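Peer 1: need a structure here:
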Amino acid sequence: MDYASAFAGLKVIDLSGGVAGPSCAMMLAQHGADVIKVETPHNGGDWSRILGRTYEDHSAFSLYGTLGKRSLAMDLKTPEGKEVLWRLIKGADVFIEGFRPGTIQRYGFGYDSVNAAEPGIIYYSISGFGQTGPLASRPAMDPVLQAFIGIVTENKGEHDGHPHRIAISLIDMYSGLLGFQAIATSLYVRRAQAEKKGRYIDLSLMHSGAMLSVIRMIANYLEHGTAQRTSMPSGVFNTIDGQINITMVRPSDWRPFCEAIEAMDLHDDARFSTSATRAANLDELYALLRPRIADHTTAWLSERLATRGIMNGRVNSYEEFLKEEQVAATGIMAWLQQPGVPDLVPTPNIPGLPPLVSGSKRAHAPTLGEHSSEVLADHGYSSAEIATLFEKKIVAGR
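Peer 2: Okay, here's the model as predicted:
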């Protein structure tokens, strides 16, 4: 065992789909676990493969969520498919499922059944609203939970005042990290046990979203629905050649900020001279600041603000971000070749691990059922038995 492969030798059965469960399992694979992704052979497999623009067997979602895994395309609704899964479970360390509550039990693979077959297994369930309660059976994705929790209400457009969802899989990705954390710590505890004991871990997108929002949630609750406005002007401002984000939280930033943008008259204005007066006249202050900032280039503003310790950043597109010198200098991105994708895929390296390298197992996003025969053979199926499963369309891929 070393830092680059802490979970080498562990077997993970991943029945989850979408983003939250798969990203959790992907992290386990990145740390050395053998993650077998079990997905339906029908309708394109895991539905993350068909979200947005597709590239043969992949979309942007699955290119990330399947990294380092082995894919077994199998019909779990058939008796033969269930028998295959029971064989996979034998000797497994982690079982991950992301079906709607009650579904996995109807398939016959609830925690009690799986734990009885493999008593040391860490069993992880990820759902939208949780396993119990009046909303448990509702379908749910990241945007639904952003709305339900209050994130959408908080994210009102500056120009239209209308609530908007945050256009990334925010809760899903955070759920993946929370799931990885819970599984990793469980495995750490289990390794010291003479007789390994299994554990059931239940996580919902609702729970993850609440944790993600906790500071704003506390502030809004204690302040009766509206978090107190800062006394310092912050946000996105137009410039001559783009936009800049300026973030200030300390009253001591006011003078150097005014110096940076050459607006000492505002510094000396009684309406804005103290935290209390700025808070009371913040809208008026913004109205005066915006045209002044818009008279300068982003680079000029950024340099002068940074020199004076004022936090700021150019508002980039993703393409512009990937071209930033700072990104190249820090080596945070890998550019990977993936099956079916004509261009190299920009993929963040995993913190604490060696950089991803095209062609390596960790850096490969498998096609649907790419490892079906291999996984079956590893679990004792003969060539004839494997051929029969393919002929009956129980298994697909290669």
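Peer 1: switch to C-alpha atoms for all contacts and neighbour counts from now on
Peer 2: Fine.
Peer 1: if I read this right, Ser186 contacts Ile121, doesn't it?
Peer 2: No: if you go by Cα atoms under 8 Å, Ser186 and Ile121 don't touch, sitting 10.0 Å apart.
Peer 1: the more surrounded of the two?
Peer 2: Ranked by neighbour count (other Cα atoms under 10 Å), Ser186 and Ile121 place Ile121 first, with 27 against 18.
Peer 1: From what I see, that one and Phe95 are in contact.
Peer 2: Yes: contact criterion Cα under 8 Å: Ile121 and Phe95 qualify, at 7.0 Å.
Peer 1: which non-adjacent residue is nearest the most centrally placed residue in the chain?
Peer 2: Geometric centre of the chain, nearest residue: Met173, 1.6 Å, by Cα atoms, centre = their mean. Leaving aside its chain neighbours, Met173 sits nearest to Ala20 (5.8 Å; criterion: Cα to Cα, 6 or more residues apart in numbering).
Peer 1: And Tyr107, by the same measure?
Peer 2: Tyr107's closest residue in space is Lys77 (Cα to Cα, 6+ apart), at 7.2 Å.
Peer 1: I'd like the structure of this one too, to check against the first:
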Amino acid sequence: MTGESAPSPHPTVKALQGVRVLDVSSFLAGPYCTTQLAEFGAEVIKIELPKVGDALRKFGTMTPSGDSLPWLQETRNKKCITLDLRKPEGADLLKRLVRQADVLVENFQPGTLEKWGLGWETLKVENHKLIMVRISGFGQTGPYSPRPGFGRIGNAFGGLSYLAGFPDRPPTTPGSATIPDYLSGLYGSLGVMYALRARDMTGRGQYIDIGLYESVFRILDELVAAYDYKGYVRERMGPGTVNVCPHSHYPTKDDKWIAIACTSDKIFARLAEAMGAPEVAGEGKWGKIVDRDRDRKEIDDWVGDWTQKFTLADCIAECDKFEVPCGPVYSVADIFNDPHYAARGNILRMADPRVGEIAMPNVVPRLSDTPGKVEWLGPTLGEHNDDVYKGLLGLSDGDIGRLKDKGVV
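Peer 2: Here you go, the predicted model:
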């Protein structure tokens, strides 16, 4: 109704409350998928090998807790239990958990869970409503499916690495080797949402198959269509990109960099006006993208000469005055000092008795009524064994002790 203010966020309802997720994945892609679900209220039970734990615990910057920063960050809001799926009793316990779960996420090499008697065909018998996310280097099918894969391989095979760098130099890492892991985790959590909605209608679960390279391949705009349509092979262009110009990073007087993106003739006209040369836009010599693309190097040099007349802050102010899309090329130190990041709460600071206070990216996306939240950081190994094995499966202390002695939990 008009005149009424919007409701404040609901204090108790979480978007995914009541959804139980078993996370048998390791390292990054699968764990990031379940992190997304956990942040919005799903109960995520992270399963690790007894005594050893997930390799992510020892990857990256280590903390006094004995676990790494990536572990503390990407296992937030999860319950951690130990279970050896390779042992028959461990496999049986997983099946018991599956009967009470909605989702299972794994990222082993294809065939690994089948070897342990825990593949999709087996688990769907235990729970016909189960949704199973399977993330691997090359997917569950195809000639390369048995191969191991990490993010760097996903970037390379997916076509992104080939585009990163300068035309006269070797391909470089496109920002981060973990882009495919995070993208695949996002696609995995999105797939869970689709599958949960489908289950509401069909009453059946399904599996979700993602290759790390596919998540990269999907985001490369017209790369595929342009090759098929006209045989165009896109090459490395340094900081520039196809179809638009000027659209790059430019130096400033204070030895910093500004990103400027003229994605249309109209926006270029604004930049030309800001630069005091409106005559080159519109009906001028660079008024159309075909003209600017032809003279790309000359235009980039021209814009770079202009940006170097200003400090970064003044150059942004000039662009803002004429509504030219721009932004600073930031290091992480710059990010920590930026007032917009602070106003949006993008950096979350979490206190933990094991490590003190640490900073990390906050929850994305923002839901107005049922927002996500970080409740706790990555737990210690087996921290929730009693909670899950006693509370969920009804095992006794004696049962758990026997399983520990046998190396099952």
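Peer 1: Just give the TM-score of the two.
Peer 2: The pair, once superposed, lands on a TM-score of 0.88 when counted by TM-score structural alignment, normalised by the length of structure 1; 386 aligned residues with a Cα RMSD of 2.6 Å.
Peer 1: returning to that earlier point: what do we get in structure 2 for the residue nearest to the centre of structure 1?
Peer 2: Using TM-score structural alignment as the criterion, Met173 of structure 1 maps onto Tyr182 of structure 2.
Peer 1: so which helix or strand takes in that match?
Peer 2: helix 179-202 (DSSP states H and E).
Peer 1: Against which helices or strands is that helix packed?
Peer 2: Helices and strands touching helix 179-202 of structure 2, by 3 or more Cα pairs under 8 Å, 6 or more residues apart in numbering; DSSP states H and E, are helix 29-39, strand 131-136, helix 151-157, strand 206-211, helix 212-217.
Peer 1: what would these look like in CSV with mean neighbour count and distance to Leu72 of structure 2?
Peer 2: Shown next, in CSV, are these (neighbours: other Cα atoms under 10 Å; distance: least, Cα to Cα, whole Å):
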stretch, mean neighbour count, distance to Leu72 of structure 2
helix 29-39, 28, 11
strand 131-136, 27, 22
helix 151-157, 22, 20
strand 206-211, 20, 25
helix 212-217, 24, 23
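Peer 1: So for Thr370 of structure 2, which of the ones you listed sits nearest?
Peer 2: Closest to Thr370 of structure 2 of these, according to Cα to Cα: helix 29-39, at 10.9 Å.
Peer 1: returning to that earlier point: so what's in contact with Ser186 and Ile121 of structure 1 at the same time?
Peer 2: Arg199 (Cα atoms under 8 Å, 6 or more residues apart in numbering).
Peer 1: mind checking the SS state of Ile316 of structure 2?
Peer 2: helix (DSSP: H, G, I helix; E, B strand; the rest coil).
Peer 1: Identify the residue of structure 1 aligned to it.
Peer 2: Under TM-score structural alignment, Ile316 of structure 2 pairs with Ser302 in structure 1.
Peer 1: Its match and Asp57 of structure 1: what is the separation?
Peer 2: 43 Å (Cα to Cα, to the nearest Å).
Peer 1: before we move on, what about Gly176 of structure 1?
Peer 2: Note on Gly176 of structure 1: its distance to Asp57 of structure 1, by Cα to Cα, is 22 Å.
Peer 1: Same drill for these two, tell me which one is more crowded.
Peer 2: The residue with more neighbours, out of Gly176 of structure 1 and Asp57, is Gly176; 25 against 20, by other Cα under 10 Å.
Peer 1: Excluding sequence neighbours, find me the nearest residue to that one.
Peer 2: Gly176 of structure 1 sits nearest to Cys24 (Cα to Cα, 6+ apart), 4.1 Å away.
Peer 1: The one you found -> structure 2?
Peer 2: By TM-score structural alignment, Cys24 of structure 1 lines up with Cys33.
Peer 1: which residues in the stretch 201-350 of structure 2 form helices?
Peer 2: 212-217, 223-230, 265-274, 289-294, 296-307, 312-321, 332-337, 339-344 (DSSP state H, counting those that start in this stretch).
Peer 1: re the thing from before, so the residue nearest to the centre of structure 1 sits against Ser23, correct?
Peer 2: Yes: at 6.9 Å, Met173 of structure 1 and Ser23 qualify as touching, with contact defined as Cα under 8 Å.
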